[in-house]
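**Q** Have a look at this fold, sequence not included:
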């Protein structure tokens, strides 16, 4: 029974991977794929590269992580170490639960209404990063909460017995013990939000050239490139679309591998 369930789950995954390799491997292996952009290419022209979209995706992910990781970790520390059953902690937990099930398009519309319509800022990659923060924060909070709960209370009590203040116990004892799992969860959460498409369609325009401007103008990303190339209706556009899709899978796979490496690197040594 379990074997049958495993096979049923693996077959669609293998099908997707084989399709991606069959249709997207040729562009990815081309000499210009990682160094050039699609700037100047007509819909019927083969060639070009994904450099512009890869740069935009990594920049958006970096800004998202810089904001959401400290925020999520601090919220989790408060809920586990300080808040406990307080009313504010219950409200914070309720809000995290809501954000955990928030559709990405709703996050994009909220940032559009707040950042662009209310504050008057331009559509930009930074606005996209803000919408991704709404999706990543609950992941970081839940992962950090879980890892903090796993830390034995004996470690905290031993530190308190030595006269170490609570905040220093958290910084020097609790967080280092939970660091491995927290880093893994952060990387997996980042891999998840990098594939979101809906906020990109709402909050930023597409550029076929390389741009590093996160606060104004158009900016490419891998999901947005897939969407735009799908609309060309040409063989060259289809090749670029599948190449971008395979590149996105490779990026997410690399992030997962880094998460596994960090988990082993920062794991608490038992011997």
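**A** Right, received. Where do you want to start? Note that the structure is a prediction, hence the values are computed from the model and not measured.

**Q** C-alpha from now on. contacts and neighbour counts both.
**A** Noted.

**Q** Name the single longest helix found in the chain.
**A** Among the segments of the chain that qualify as a helix by DSSP state H, the longest is helix 235-265.

**Q** Put this next to the previous one:
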């Protein structure tokens, strides 16, 4: 009987995954990519295509087709289809990364020569836009103040709105709030600026200021905070809420002591990403803050500048010096947003729930 059972077991030498048991070597995808790049370039050159982007697209098509044909020939059609899906993912990844790397390289190469201590600590006071020198300090200060005020306004409103939608919201009011949050998510920045211009500036009679620009930025930031916080609160297990309520803890205290601390990492990440989203807005600042060459540390009175507006103004001048300052300010803006994202990731990892082993 033992011999019979042993005979029914699969042989250890039996091929796994395909009838032939053949496998593509590990260097095959790289070799296929190199060959596809060469063949795509030859096809583009023979067809008279001047754009390197067209050559890259042809190489991508050749790579996907060659991957399927070679893999299907060696490992079978099933593995060939699987490899095609993997190749498409890699091609889409490269199509997304290449423009990003190109943008970063262009900004760094054109702006790194301008960014130094002098550039970061001086304004354009007393200089013409066509002159050499000058700095970005006034614009950086304006951006920090305006974004900070917008975050102070939008974060608690967005957080409380998300708590209502997840923990309390039912019926028509909840559906209405959800609908308007979705609508606000797609509002163009110029519309938010025009709304604050018509209400805060024209109807109420306030002048241009950094605070007016911060109000418009807060409108753009709120729906992002609501949506990100709402998704994070939904990820909190209901068992935690039920356990707290079973101990007789009121719902508001359960939310404050159990739900929010559990989701604080994701909430912080969402808030920081919302801040990064509004940092690069130009239209509301152009309408409401107006721009200035002077250092104005008071966001509640007088015109201010900001990094996006500074880039727009300097690049519009058209001289070599202004273009260099525009690229330098763009590099500072990218670095500022990158620092915000790194801070968000650090806080999310620090505040993430610790799981015991």
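**A** Ah, there it is. What you see is a predicted model; the values in this text were computed from it and never measured.

**Q** re earlier: show me which parts of the longest helix of the first structure are buried, residue by residue.
**A** 236-249, 251-252, 255-256, 258-260, 262-263 (16 or more other Cα atoms under 10 Å).

**Q** In the second structure, what stretch matches that helix?
**A** Under TM-score structural alignment, the match for helix 235-265 of the first structure in the second structure covers residues 320-350.

**Q** Run the chain-centre distance for the helix or strand encompassing residue 81 of the second structure.
**A** Using DSSP states H and E, residue 81 of the second structure maps to helix 77-111. A distance of 17 Å separates the centroid of the chain from that of helix 77-111 of the second structure, by Cα atoms, centre = their mean, to the nearest Å.

**Q** cool, and stretch 219-237 of the second structure?
**A** Counting by Cα atoms, centre = their mean, stretch 219-237 of the second structure comes out at 15 Å from the chain centroid.

**Q** can you check stretch 290-298 of the second structure too?
**A** Taking the mean of its C-alpha atoms, stretch 290-298 of the second structure sits 29 Å from the chain's own mean (Cα atoms, centre = their mean).

**Q** Now the terminal residues of it, how far apart.
**A** 14 Å (Cα to Cα, to the nearest Å).

**Q** so where is that stretch in the first structure?
**A** Across the first structure, the stretch matching stretch 290-298 of the second structure (TM-score structural alignment) is residues 205-213.

**Q** what does that stretch contact?
**A** 37-40, 51-53, 55-56, 59, 123-125, 217-221, 224-225, 228 (Cα atoms under 8 Å, 6 or more residues apart in numbering).

**Q** ok, residue 213 of the second structure touching residue 289?
**A** Yes. Using Cα atoms under 8 Å, residue 213 of the second structure is in contact with residue 289, at 5.7 Å.

**Q** Show me which of these two is the more surrounded one.
**A** Higher neighbour count among residue 213 of the second structure and residue 289: residue 213, with 31 against 27, using other Cα atoms under 10 Å.

**Q** wait, what's in contact with the more buried one?
**A** Applying Cα under 8 Å, 6+ apart, the residues near residue 213 of the second structure are 146, 193, 284, 285, 288, 289.

**Q** which of the residues you listed still touch in the first structure?
**A** Compared against the first structure with both residues aligned by TM-score structural alignment, their matches' Cα atoms under 8 Å, the contacts of residue 213 of the second structure retain 146, 193, 284, 285, 288, 289.

**Q** Those residues in helices, which ones?
**A** Taking DSSP H, the ones among those that sit in helices are 146, 193, 284, 285, 288.

**Q** can you put the residues you listed in JSON lines and add distance to residue 91 of the second structure?
**A** Shown next, in JSON lines, are these (distance: Cα to Cα, whole Å):
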{"residue": "146", "distance to residue 91 of the second structure": "40"}
{"residue": "193", "distance to residue 91 of the second structure": "39"}
{"residue": "284", "distance to residue 91 of the second structure": "37"}
{"residue": "285", "distance to residue 91 of the second structure": "38"}
{"residue": "288", "distance to residue 91 of the second structure": "43"}
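
**Q** Now do residue 188 of the second structure: how many residues are near it, please.
**A** By other Cα under 10 Å, neighbour count at residue 188 of the second structure equals 12.

**Q** What's it aligned with over in the first structure?
**A** Checking TM-score structural alignment: residue 188 of the second structure goes with residue 103.

**Q** go on, residue 131 of the second structure?
**A** Alignment note (TM-score structural alignment): residue 131 of the second structure maps to residue 45 of the first structure.

**Q** Can you give me every residue that contacts that match?
**A** Listed by Cα under 8 Å, 6+ apart, the contact set of residue 45 of the first structure reads residue 236.

**Q** Check the gap between it and residue 117 of the first structure for me.
**A** Per Cα to Cα, residue 45 of the first structure is found 38 Å from residue 117 of the first structure.

**Q** Check the gap between residue 41 of the second structure and residue 67 of the second structure for me.
**A** Residue 41 of the second structure sits 18 Å away from residue 67 of the second structure, taking Cα to Cα as the criterion.

**Q** who has more neighbours, these two?
**A** Shown here are residue 41 of the second structure and residue 67; by other Cα under 10 Å, residue 67 has more neighbours (24 against 20).

**Q** now for the helix or strand containing that one, which elements pack on it?
**A** If you go by DSSP H and E, residue 67 of the second structure is part of helix 52-75. On a contact count with 3 or more Cα pairs under 8 Å, 6 or more residues apart in numbering; DSSP states H and E, helix 52-75 of the second structure meets helix 28-46, helix 77-111.

**Q** Can you tell me which of those helices is most buried?
**A** Mean neighbour count (mean count of other Cα atoms under 10 Å) peaks for helix 28-46 among those, with a mean of 16.
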